[in-house]
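> Have a look at this fold, sequence not included:
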């Protein structure tokens, strides 16, 4: 089969399209013919080995996983003898980040708990956009943020992969949602249901009088004290992405702020979870969430897809088609 491989950390230039052995499913595995995959921030970490702490998991000097890519959507071709949830012909989608990665290839063998049945009302490309980004948004809003109906929620970086899902998921919980993005993305925010949109090129929400019950930081460079200023008295801030300085402030200052006052400052490390993916499947089937896709690249164009994704201006998700 064809797959994107790499043997050293670095820029997208280290990625190569090669012929490799087609996997054979073990007793508890599902062999999936991949139709589509997607690019996420985690893929960049895996590619570059940065931040360096990530190398404790991905390999100190060289990458442990030779085929990158986490999100997939495709069709089951074969199953191991102990697999109970799927059969050949099933259309599935899932997150491989917890079981060896390998999405940028024509086939992959994975444990059945990494997959769920694809909703009939979404395409393979749309399904591939969902797993890592949508589950990150869900875990940030629900598990770390404790989102409740009627709350005022702000999503900073609302037009990217995680942010676009966060807006729609927050709306499904009954929140009043404000999205922060650039001028070119304002229409996207309105189209996915944001109640309010702030153009960060024209105004800084951290300097306004409006306060929020929950802030999800998917992007941006604001300091933790700036976020704290616009949290309501019992509000919660959740760091998902953005500047590294912001991450370290959340890790080291966040616990102290949380212990010494009523405002909570938290960070999220997304974890692949079949139950959360099933939750997203229900939202997709109900039409409460619609994946936003910026553009699609073919398998041999993965390096180009990474270069585009690195620029940080993708409107929604960047998809790889096989």
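Looks like it came in fine. Keep in mind that this is a model prediction, so the values were computed, not measured.
> Could you use CA atoms for every contact and neighbour count after this?
OK.
> Pull the contacting residues for residue 294.
314, 315, 316, 317, 318, 319 (CA atoms under 8 Å, 6 or more residues apart in numbering).
> now do residue 79
Listed by CA under 8 Å, 6+ apart, the contact set of residue 79 reads 25, 27, 28, 29, 30, 31, 86, 87, 88.
> Now name the helix or strand holding the spatially closest residue to residue 162 that is not a sequence neighbour.
Excluding the flanking residues, the one nearest residue 162 by CA to CA, 6 or more residues apart in numbering is residue 133, at 4.6 Å. Per DSSP states H and E: residue 133 is located in helix 131-138.
> what helices or strands is that helix leaning on?
For helix 131-138, the elements it packs on are strand 91-95, helix 161-172, helix 274-285, judged by 3 or more CA pairs under 8 Å, 6 or more residues apart in numbering; DSSP states H and E.
> May I see those organised as TSV, with distance to residue 77 and mean neighbour count added?
Output for the helices and strands packed on helix 131-138, formatted as TSV (distance: least, CA to CA, whole Å; neighbours: other CA atoms under 10 Å):
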stretch	distance to residue 77	mean neighbour count
strand 91-95	10	28
helix 161-172	29	27
helix 274-285	20	18
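> for comparison:
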């Protein structure tokens, strides 16, 4: 089968299309014929092996342990192993696996759910990682309640577009912060207020929010705290910049250490897609309350170019990858 692989860490150009052996479903596993995959910043971190913390977390110190990249998927069940009870051959599914930039992949049934009926495979494939992260950031780490105010930094990006829509669906008043080119998009997906960060500083302290979701930014913690209500909550989702060793991951770690000593909350978030939350998201999507935003869809062979495009920071919502024809 065809797959996007790499044998060394580096820039997107280390990724290549190659022939690899097709996997078989073991006990408790589901073999999925992948029709589409999603692309997020995590793919870049695992491709580059940066920051070095990524390698130390078990992904391979000198070279990647998993050669095939990609995490998000949408496709059809090709085969099931022993003890699989949720899925049958032919079911349309979405979720995650280790190596979704491939024609076939095995994963466990707890990482899959039925594909939302009103989505094609490309749009379903961009949901799992980013939307689960947004949901868990708002509901679990953020403890969001209806009627609260939410500030979403990076509202036009992958996690941000879901955070805006989910916060609205959960009953919040939402302010989205983005670049000039994305203001109309953020307004169209339901933000009550939109702030162009090139013209206005939403963290100046002029307005304070019950919950701030910072998606992949690099603002200092002291700056983010200005936007928080005295008993507000800050959830940092990933992060860019920083040094080669821990990169942007130092901000949530420092925030968690400070949290016990101040009135504001800075919980750690380790977003992880799971069957239950994928089903919750499917309900929101099928009800029309959440809609994936797809900037562009690339063919499998052009994953390196897609990853380069993602790193430019101009993507509106998500990028999808077409793996096979339906």
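Okay, I see it. Because the structure is a prediction, the values reported are computed rather than measured.
> Superposed, what's their TM-score?
The TM-score (TM-score structural alignment, normalised by the length of structure 1) is 0.95; 317 aligned residues with a CA RMSD of 1.3 Å.
> Now check structure 2 for the residue matching the residue nearest to residue 162 of structure 1.
Residue correspondence to structure 2 (TM-score structural alignment): residue 133 of structure 1 is matched to residue 130.
> cool, residue 184 of structure 1 as well?
Using TM-score structural alignment, residue 184 of structure 1 sits opposite residue 181 in structure 2.
> Would you reformat the helices and strands packed on helix 131-138 of structure 1 as a markdown table and include distance to residue 51 of structure 1?
A markdown table is the format used below for these (distance: least, CA to CA, whole Å):
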| stretch | distance to residue 51 of structure 1 |
| --- | --- |
| strand 91-95 | 22 |
| helix 161-172 | 20 |
| helix 274-285 | 27 |
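> Nearest residue to the middle of structure 2?
residue 130 (2.3 Å; CA atoms, centre = their mean).
> so it touches residue 161, yeah?
No: taking CA atoms under 8 Å as the definition, residue 130 of structure 2 is not a contact partner of residue 161, at 9.0 Å.
> What span of structure 2 is the strand of greatest length in structure 1 aligned with?
Identified as the longest strand of structure 1 according to DSSP state E is strand 29-39. Counting by TM-score structural alignment, strand 29-39 of structure 1 lines up with residues 29-39 of structure 2.
> ok so residue 222 of structure 2 is a helix residue?
Yes: according to DSSP: H, G, I helix; E, B strand; the rest coil, residue 222 of structure 2 belongs to a helix.
> Counterpart of it over in structure 1?
Checking TM-score structural alignment: residue 222 of structure 2 goes with residue 225.
> Please determine how far its match is located from residue 257 of structure 1.
Residue 225 of structure 1 sits 9 Å away from residue 257 of structure 1, going by CA to CA, to the nearest Å.
> Which one's more surrounded, those two?
residue 257 (18 against 14; other CA atoms under 10 Å).
> thought residue 64 of structure 2 was touching residue 5?
No: between residue 64 of structure 2 and residue 5 there is no contact, the gap being 9.9 Å when judged by CA under 8 Å.
> SS state for residue 140 of structure 2?
Residue 140 of structure 2 - assigned by three-state DSSP - is helix.
> counterpart of it in structure 1?
Residue 140 of structure 2 maps onto residue 143 in structure 1, by TM-score structural alignment.
> Measure how buried residue 59 of structure 2 is and give me the count.
Residue 59 of structure 2, neighbours per other CA under 10 Å, totals 15.
> show me the contacts for it.
For residue 59 of structure 2, the contact set (CA under 8 Å, 6+ apart) comprises 46, 65, 66.
> can you map out the strands along the stretch 1-150 of structure 1?
Under the criterion DSSP state E, counting those that start in this stretch, the stretch 1-150 of structure 1 contains strands at 2-5, 16-19, 29-39, 71-79, 91-95, 107-111, 115-117.
> do you know how far the closest residue in space to residue 277 of structure 2 that isn't next to it in sequence is from residue 252 of structure 2?
Among residues not flanking residue 277 of structure 2 along the chain, residue 132 sits closest, at 6.6 Å (CA to CA, 6+ apart). From residue 132 of structure 2 across to residue 252 of structure 2, the span is 18 Å (CA to CA).
> ok, now residue 133 of structure 2?
The value you get for residue 133 of structure 2 to residue 252 of structure 2, if CA to CA is used, is 15 Å.
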